[in-house]
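> structure, please.
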Amino acid sequence: MSDADHLHELLGLPAVDFQSGTNDSPGPAADAAAWRVSIEPYEDEDRTWEQEFTAFLDEVDPAGVRALIIGQWGESYEERSSYPIGLVIAAAERLTSLEAVFVGDLTSEEAEISWIEQSDVTALLTAFPALVELGVRGGTKLVFPATRHERLRSLTIEAGGLPVEVVRGVLDSELPSLERLDLWLGVSEYGGDADVADLAPLLSGTCFPALHHLGLRNSEVENEIAAAVASAPLVARLRTLDLSCGTLGDEGAAALLEGQPLTHLDALDLHHHFLTEPMERRVTEALEPHGVRVDLSERCEPWGDRGAAGRYVTASE
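Have a look, this model is predicted:
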């Protein structure tokens, strides 16, 4: 799960771990940090996330908090995220400046990405109409019914397998301010049952009129996605495109180069890929002279002698 480390920032603010009982030491102002609230269930079995969050509200001025990171809330493979989300929503009248929330900031040492039990995260959008950034890690039992939110600018869903109903719910949502969308689609073995056809409303350009960054990442069908993107009307208004962390090979990269021009992009992220060196050169020679920043780091080799069948995504289990 190398691309699912603890967040270093949220809303452009540095991530800071809240630790109850340390308010005697000078720390950042409430609005100067993205506050991570988490517990260690194996080290302090008697401490609950509710107790830690209550202490957070008492020790950090909740009216000044702009960004909140929900870390480990207990045995996350047994307790769904509705538990911490419900507590955050219950404190909405105190968290009057909240603009960004990330749910499930756990590393693989705390819980594998597909072991994180999620829930209906759109409850946060309903409770916080001023939210501009929402992030989620984990696709198991994740629910995202179609919703409307006027101010949300960034939505990230990281999953080892993203259920098709979640994808459809996101794409059916009315998010007129959305500028950045990142979806980790994952693999079918862990519930990632969306296919390229399910992305058609997004790629057609009819969703999200303000969108300028698109990430369709961590997919076992990255070549098929690249081929669809190559002719997608949406791409003409993107500034950045991210097809990283999946199974992209020469066939997908060739489709990108043979499709519509990508020279208007500021950046194309293809890191963690299965391109050959000649294809890497083709991509860089086609785009970098036009000022496109191309990330082709982390060239991977398929497992064993299985060829394309041995390709793997960054985060699955």
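
> could you use CA atoms for every contact and neighbour count after this?
Will do.

> go through stretch 165-175 and flag the buried ones.
For stretch 165-175, burial by neighbour count (16 or more other C-alpha atoms under 10 Å) applies to 165-168, 170-175.

> so H6 sits in a strand?
No. With DSSP: H, G, I helix; E, B strand; the rest coil as the criterion, H6 is assigned coil and is not in a strand.

> one more sequence to fold, the one below, so I can look at both together:
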Amino acid sequence: MLIHGRLNEFADLPVVDFTEGGVRRNGEALDAPPAGVAWRVRVEQTEGSFGRVFDRFLEVVDPGSVTALVIGWWEYYGGPGDRSDVTAELVAAADRLKNLRSLFVGDVVVEEREISWIPLVDIGPIVTAYPRLERLGLRSGEEPAVEGQRLRPFRGAHLRELWFESGGLPGELVRAVAASELPALERLEMWLGMENYGGDATVADLAPILSGERLPALRHLGLQDSEIQDEIAAAVAQAPIVARLETLALSMGTLSDTGAEALLAGQPLTHLRSLDLHHHYLSEAMEARVRAALPGVRVDLSEGNGHSGDDDDRWVMVSE
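Alright, predicted model coming up:
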């Protein structure tokens, strides 16, 4: 799956673009910054640095009015002195963006950069700088945006939603999130991806998440887009956190009859409102068994790719 379209809505607000070319909604220029919108700040391929665009954004738009912010493509195309360190720019602006509650970094389409080549941004300092952040998402690849960057655990006292879109989510990031303090987190979603694209997280890395000890408020868990989806399903089948969940997603990966069998043999899943398994490799017989075992659960078994027991014939939905 390639991502061709940018967000039109974020945090229940329409998205408006801010680039060096000015303010635009759905491609049409606006004379003045509108209120009640989510702002997307990005550079275009003919423009200069993200730093300059972001500076201008903070001058034109009242920073105190911004509650939802989307960061699009930020790579610079200028000369010396250009700034493209998204983490540093956001941290420096924290005292001005004092009402920011929702942030998505990486609203980048394939025409700008394929997902596994989007630089990996360190979100830890961002969460620290914005302690009242409630919603945070990151689309990225494996290579850090800043050379030598290390991903460390963080505390997000008010974070309710946290998600990562990647064709290969580094194990270091998974371990950092698993060790973080997220007492209010209700939704966690990770596209784990393939090892060829940096997705080297293991089931052992996920163990602190599956125990639920650091996530007392979690109600939705998505461990998706993985080439070890069967192993993850087997771990989830025995995971203490599952009893507290309302919704579970093990979709977009290489789930086969082996993983589905483990799910059915594990703890009851009948308390779930929904189980998302779309993009899978289950046989028709196993699909029928899953539906029969969970009559009161909304089970998404769409986008089946045909039964295959051969790992080499199974692919995740999002990789390169």
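
> from the buried residues of stretch 165-175 of the first structure, which land in strands?
Under the assignment DSSP state E, these contribute nothing to strands.

> return the residue of the second structure aligned against D195 of the first structure.
For D195 of the first structure, the aligned residue in the second structure is T202 (criterion: TM-score structural alignment).

> residues contacting H213 of the first structure?
By C-alpha atoms under 8 Å, 6 or more residues apart in numbering, the contact list for H213 of the first structure reads 179-181, 238-242.

> rerun at 6 Å
Each residue near H213 of the first structure by C-alpha atoms under 6 Å, 6 or more residues apart in numbering is listed here: 180, 238-241.

> compare those and tell me which has the most neighbours.
L241 (23 neighbours; other C-alpha atoms under 10 Å).

> for D269 of the first structure, give its distance to W49 of the first structure.
36 Å (C-alpha to C-alpha, to the nearest Å).

> higher neighbour count, these two?
W49 (21 against 18).

> residues contacting that one?
W73.

> and it, how far is that from E75 of the first structure?
For W49 of the first structure, the distance to E75 of the first structure - C-alpha to C-alpha - is 11 Å.

> quickly list what's touching both of the two.
By C-alpha under 6 Å, 6+ apart, no residue touches both W49 of the first structure and E75.

> now stretch 174-185 of the first structure: which residue numbers in the second structure?
Going by TM-score structural alignment: stretch 174-185 of the first structure matches residues 181-192.

> please state the offset of the matching stretch from the chain centre?
10 Å (C-alpha atoms, centre = their mean, to the nearest Å).

> quick one: residues in contact with it.
155-166, 168-169, 199, 215, 217-226.

> just the buried ones from these?
By 16+ other C-alpha under 10 Å, the contacts of stretch 181-192 of the second structure give 155-166, 168-169, 199, 215, 217-226 as buried.

> okay, and which of those map to helices?
Of those, none are assigned to helices by DSSP state H.

> for stretch 251-270 of the second structure, buried residues please.
251-264, 266, 269.

> residue in the second structure matching A226 of the first structure?
Under TM-score structural alignment, A226 of the first structure pairs with A233 in the second structure.

> apart from its chain neighbours, what residue comes closest to that match?
G259 (5.3 Å; C-alpha to C-alpha, 6 or more residues apart in numbering).

> got it, and T96 of the first structure?
A63 (5.2 Å).

> got it, and E261 of the second structure?
M286 (8.0 Å).

> looking for the alignment partner of the one you found in the first structure.
For M286 of the second structure, the residue aligned by TM-score structural alignment is M279.

> so who does G71 of the first structure touch?
37-38, 104-106.

> in strands only, show me the residues you listed.
Those of the contacts of G71 of the first structure lying in strands (DSSP E): V37.

> quick check, nearest of the contacts of G71 of the first structure to P289 of the first structure?
D105 (37.8 Å; C-alpha to C-alpha).

> residue closest to the middle of the second structure?
Among the residues of the second structure, the one closest to the centroid is F164, at 2.0 Å (C-alpha atoms, centre = their mean).

> how much space between the aligned partner of it in the first structure and Q260 of the first structure?
Residue pairing (TM-score structural alignment): F164 of the second structure is matched to I157 of the first structure. Distance of I157 of the first structure to Q260 of the first structure, given as C-alpha to C-alpha: 27 Å.
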